[in-house]
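Generate coordinates for the sequence data below:
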Amino acid sequence: EVEIVSFGYLHGEPPAAHLTVDLRHHFRDPHVRPELRYMTAEDAPVREAVLATPGITALVAATATAVDAFASGPTSGVVRVADGCAGGRHRAP
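Sure, this is the predicted structure:
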């Protein structure tokens, strides 16, 4: 079982997780585009903008590989991944 938690670094400390992914500095922030600023990852244009960022597909694949490694360890249980960006509304989800 995998639990994915989205959070914003501007709102406090990251949640406890097996793997924390910091998206603040390496992936495009839809917030800087006025037409996307007040949308969230629930909106298709935001998801499309994030998924069009070079490197994001490789990061998703690498994260899945890391989750598989945690899940195959000697102890069972939920593997928690925390994805963080500045505000937690656009890139992290």
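
going forward, measure contacts and count neighbours with C-alpha atoms only.
OK.

All the helices of the protein, residue numbers only.
For the chain, the helices defined by DSSP state H occupy 44-51, 56-71.

Need the residues that contact the first one.
Same thing as helix 44-51. Residues from elsewhere that reach helix 44-51 (Cα atoms under 8 Å, 6 or more residues apart in numbering): F27, R28, D29, P30, L36, M39, T40, A41, I56, T57, H90, R91.

One more, so I can put them side by side:
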Amino acid sequence: MSTVETVEIVSFGYLHDEPPTAHLTIDLRHHFRDPHVSPELRYMTAADEPVRAAVLNTPGIPELVAAT
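Okay, here's the model as predicted:
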């Protein structure tokens, strides 16, 4: 019998608030481009689809998600 586990990926900014409670936190600030540097995404949050798409389409992110 196998069980299905759910993994929730949450993007957050250390400058905005305390990090969310998590079993595992992976700090990728030095590895991947912050969507905040794009003027069209600057005033959006991780709750906005364009930001999520930008993060998930960053080279290396799909592989990281799969490996995690």
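
Drop the TM-score for these two in here.
The TM-score (TM-score structural alignment, normalised by the length of the second structure) is 0.66; 62 aligned residues with a Cα RMSD of 2.3 Å.

ok, back up a step: state the pair within the contacts of helix 44-51 of the first structure that is farthest apart.
Distances among those were taken as Cα to Cα; the most separated pair is M39 and T57, at 21.9 Å.

Which of those two has more residues huddled nearby?
Neighbour tally, M39 of the first structure and T57, criterion other Cα atoms under 10 Å: the higher count belongs to M39, 16 against 13.

for the first structure, what spans make up the strands?
Applying DSSP state E to the first structure gives strands spanning 2-8, 19-22, 79-85.

Any chance of JSON lines for those, columns mean neighbour count and distance to E48 of the first structure?
Listed next are the strands of the first structure as JSON lines, based on neighbours: other Cα atoms under 10 Å; distance: least, Cα to Cα, whole Å:
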{"stretch": "strand 2-8", "mean neighbour count": "17", "distance to E48 of the first structure": "18"}
{"stretch": "strand 19-22", "mean neighbour count": "17", "distance to E48 of the first structure": "19"}
{"stretch": "strand 79-85", "mean neighbour count": "21", "distance to E48 of the first structure": "17"}
